[in-house]
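Engineer: Mind looking at a prediction? Sequence and model below.
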Amino acid sequence: MAESTPNPSEVKVTMHPRNRHRMGYDFKALLKAVPQLRPFVTVNQYDNQTINFANPDAVKMLNRALLKLHYNIEHWDIPADYLCPPIPGRADYIHYAADLLASTNNGVVRKGKKVRVLDIGVGANCVYPIIGHQEYGWSFVGTDIDEEAIQSAQKIIDDNEELKNAIELRLQKHRADIFLFAIKPGERFDLTICNPPFHASIKEAAEGSRRKWNNLGLKTGKEKEPVLNFGGQNAELWYPGGEAAFLKQMAAQSTHFAKQCLWFTTLVSKKENLRILYNALQKAGAADVQTINMSQGQKVSRIMAWTFLSTEDQQHWINR
């Protein structure tokens, strides 16, 4: 079943004002950018062009076209079964994060390579650093516990001249750690971002896949196990104890780098986990905690942001 696509003239008012994807997908321009997308494009019952979002190959080709058309990325690919994220949602996170940094800079959006961002779980797709660098010129450090994901992301960087010297990748060899061993002594980051794993086990992740297939009107049986339409390896989809355990670990470890990071941020998939993270951050002694709501169509998500720096310390950070 194909997912409907809005007309280009219909502005998605729920997306961030600077999000390039607020107008929906311009398939005419996308097909011109990447002609290989054409076999995956169909027309739905509303006479709009779209793709089958249950087809991983179609989603990957759409992402390739979006990254080339909007972010000047000539070469982008990921290994089979790795997370192929929805570009508009990833862009929203980056733009709201830019607003967060602007809030400590007299409302002025900060641009340029001096703004350093740490992406926890950069993945094989490297999408957050791509958008952050191409939109704002930020420099990134991306970490991941999956060596193949790091290799894939490095190939994307190597194959695109604009990304070289802008993104550094680090393999996190300590699987239980998030910030520990990822941030070097004396190193400073203006921002950390993260899209945490939200399932508690591989069984729960598989059940989530089945629900997605059912929602898309697809049937599953013993002869065919469902796959997520956006893919995803174990490390990308689940963590012992689920999202809540990951967020509590993140809050606890962030205290070790209270003076080395201006703002810590993370997506929170499950609404009930907001209170869990908030309580953990209060216990950790965070000076300011903010919740930023986002929505793309019917999907609602939120970013939790926190800092251990006082208002005065934040201003001193910016002045430096």
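Structural biologist: Structure received. The structure displayed is predicted, hence computed values, not measured ones.
Engineer: When you work out contacts or count neighbours from here on, use the C-alpha atoms and nothing else.
Structural biologist: Noted.
Engineer: Can you show me the helices along the stretch 151-300 of the chain?
Structural biologist: Using DSSP state H, counting those that start in this stretch, the helices of the stretch 151-300 of the chain run over residues 202-215, 234-237, 242-254, 273-284.
Engineer: now, of those, which is deepest in the fold?
Structural biologist: Most buried of these, by mean neighbour count (mean count of other CA atoms under 10 Å): helix 242-254, with a mean of 20.
Engineer: Show me where the stretch 51-200 of the chain has its strands.
Structural biologist: Using DSSP state E, counting those that start in this stretch, the strands of the stretch 51-200 of the chain run over 116-120, 139-144, 167-171, 189-194.
Engineer: other SSEs contacting the last one?
Structural biologist: It stands for strand 189-194. Here strand 189-194 is seen to pack against strand 116-120, strand 261-268 when contacts are counted using 3 or more CA pairs under 8 Å, 6 or more residues apart in numbering; DSSP states H and E.
Engineer: Between strand 261-268 and the shortest one, find me the angle.
Structural biologist: I take that to be strand 116-120. 30 degrees (axes from the mean of the first three to the mean of the last three CA atoms, to 10 degrees).
Engineer: In strand 116-120, which residues are buried?
Structural biologist: By neighbour count on 16 or more other CA atoms under 10 Å, the buried set for strand 116-120 is 116-120.
Engineer: who's in contact with that strand?
Structural biologist: If you take CA atoms under 8 Å, 6 or more residues apart in numbering as the criterion, strand 116-120 is touched by 128-129, 138-144, 178-179, 188-195.
Engineer: got the angle for it vs strand 167-171?
Structural biologist: 40 degrees.
Engineer: Just send the helices of the stretch 151-300 of the chain back as a markdown table, with distance to residue 31 too.
Structural biologist: Listed next are those as a markdown table, based on distance: least, CA to CA, whole Å:
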| stretch | distance to residue 31 |
| --- | --- |
| helix 202-215 | 27 |
| helix 234-237 | 30 |
| helix 242-254 | 37 |
| helix 273-284 | 40 |
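Engineer: let's bring in a second one:
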Amino acid sequence: MPPIPGRGDYVHHLADLLAERNAGVIPRGPAVHVLDIGTGASAIYPIIGHFDYGWRFTGSDIDPGAVKSAQAIIQANPALSDAAEVRRQKSPAHIFKGLVGVNDRFDLTLCNPPFYSSSEEAANNSERKWRGLGRAGARHKRPLLNFGGRDTELWCEGGEALFINRMAEESTTVQKQVLWFSTLVSKESNLPEVYRSIKNAGALDVRTVDMAQGQKKSRFVAWTFLRRADHEAWHSRREANAIRNG
């Protein structure tokens, strides 16, 4: 079960981001459509986002087992069954390509990208943390990692920085279909490279939002290709459609 507070923080700060250009009002209800990149086996972000704000979600994942599990959770909960779906991204080399259709429109994308560049890096990092806790050595029968997750959730070739770089590059192909792109950035040292990638993609506005839960500090970066007037028009159209559809 993934920890909830940090994930809730991400969702709530994204809600504030939407409110900023919506007269300070957080938009609620299924008219708000969110793309969760790498939704995982638990579909935790759709659960939080729908039950807190009534948003509609499309989750994506490259792992067929995660897709099957997330779909089972959604189908088993009547409140979610009409508010969330999961699509499998069949190409590990792509994020939006082959997933976002020409008629799709998303108010937000969110993502918790893989941290590490290999399984060995993940294991070595965990070993260092166990030693820091004074628990090195097989006699403690500790797990290999000090956290849980499927391989595709924990690492990918090139690690977090390269994953976000690919996301920024591909975001240009759907720039008119998404209001705000966003992703968590676990390593502060990756921020300069992340900023360069987003700037090179041509984003008009880039935000970094710091978050904290207890001693854990994290952040996400959000960017958009749309002007303020486009944002205001987007919100107005969404509201009109929501009223029209009851």
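Structural biologist: Looks like it came in fine. These figures come from a predicted structure and were not determined experimentally.
Engineer: Now the TM-score, please.
Structural biologist: Once the chains are overlaid, their TM-score stands at 0.92 when taken by TM-score structural alignment, normalised by the length of the second structure; 237 aligned residues with a CA RMSD of 1.6 Å.
Engineer: roughly how far apart are the residue of the second structure positioned farthest from its centre and residue 167 of the second structure?
Structural biologist: Centroid-distance maximum for the second structure: residue 139 at 37.7 Å, with CA atoms, centre = their mean. The gap separating residue 139 of the second structure from residue 167 of the second structure is 42 Å, by CA to CA, to the nearest Å.
Engineer: same thing with residue 148 of the second structure?
Structural biologist: On the measure of CA to CA, residue 148 of the second structure and residue 167 of the second structure end up 24 Å apart.
Engineer: Then residue 104 of the second structure?
Structural biologist: Residue 104 of the second structure is 17 Å from residue 167 of the second structure, by CA to CA.
Engineer: what does residue 224 of the second structure give?
Structural biologist: For residue 224 of the second structure, the distance to residue 167 of the second structure - CA to CA - is 13 Å.
Engineer: ok, of the buried residues of strand 116-120 of the first structure, which one's closest to residue 153 of the first structure?
Structural biologist: Nearest to residue 153 of the first structure out of the buried residues of strand 116-120 of the first structure is residue 119 (CA to CA; 12.2 Å).
Engineer: Now check that closest one against the second structure: what is it aligned to?
Structural biologist: Correspondence of residue 119 of the first structure to the second structure, assessed by TM-score structural alignment: residue 36.
Engineer: Chain neighbours aside, what residue packs nearest to that match?
Structural biologist: Among residues not flanking residue 36 of the second structure along the chain, residue 59 sits closest, at 4.6 Å (CA to CA, 6 or more residues apart in numbering).
Engineer: ok, now how distant is the residue nearest to the spatial centre of the first structure from residue 129 of the first structure?
Structural biologist: The first structure has residue 90 as the residue nearest its centroid, 4.5 Å off, counting by CA atoms, centre = their mean. Look at residue 90 of the first structure and residue 129 of the first structure: by CA to CA, they are 10 Å apart.
Engineer: wait, what's in contact with the aligned partner of residue 207 of the second structure in the first structure?
Structural biologist: In the first structure, the residue equivalent to residue 207 of the second structure is residue 290, according to TM-score structural alignment. Listed by CA under 8 Å, 6+ apart, the contact partners of residue 290 of the first structure are 304-306.
Engineer: same deal with residue 310 of the first structure?
Structural biologist: 287-288.
Engineer: Trace it over to the second structure, please.
Structural biologist: By TM-score structural alignment, residue 310 of the first structure lines up with residue 227.
Engineer: before we move on, the earlier item: which position in the first structure aligns with the residue nearest to residue 36 of the second structure?
Structural biologist: That one, residue 59 of the second structure, aligns with residue 142 by TM-score structural alignment.
Engineer: Tell me who's in contact with that match.
Structural biologist: Per CA under 8 Å, 6+ apart, neighbours of residue 142 of the first structure: 118-122, 129, 167-170.
Engineer: For residue 106 of the first structure, state which of the residues you listed is nearest.
Structural biologist: Checking the contacts of residue 142 of the first structure one by one against residue 106 of the first structure (CA to CA), the nearest turns out to be residue 118, at 22.8 Å.
Engineer: Thanks again, I'm all set now.
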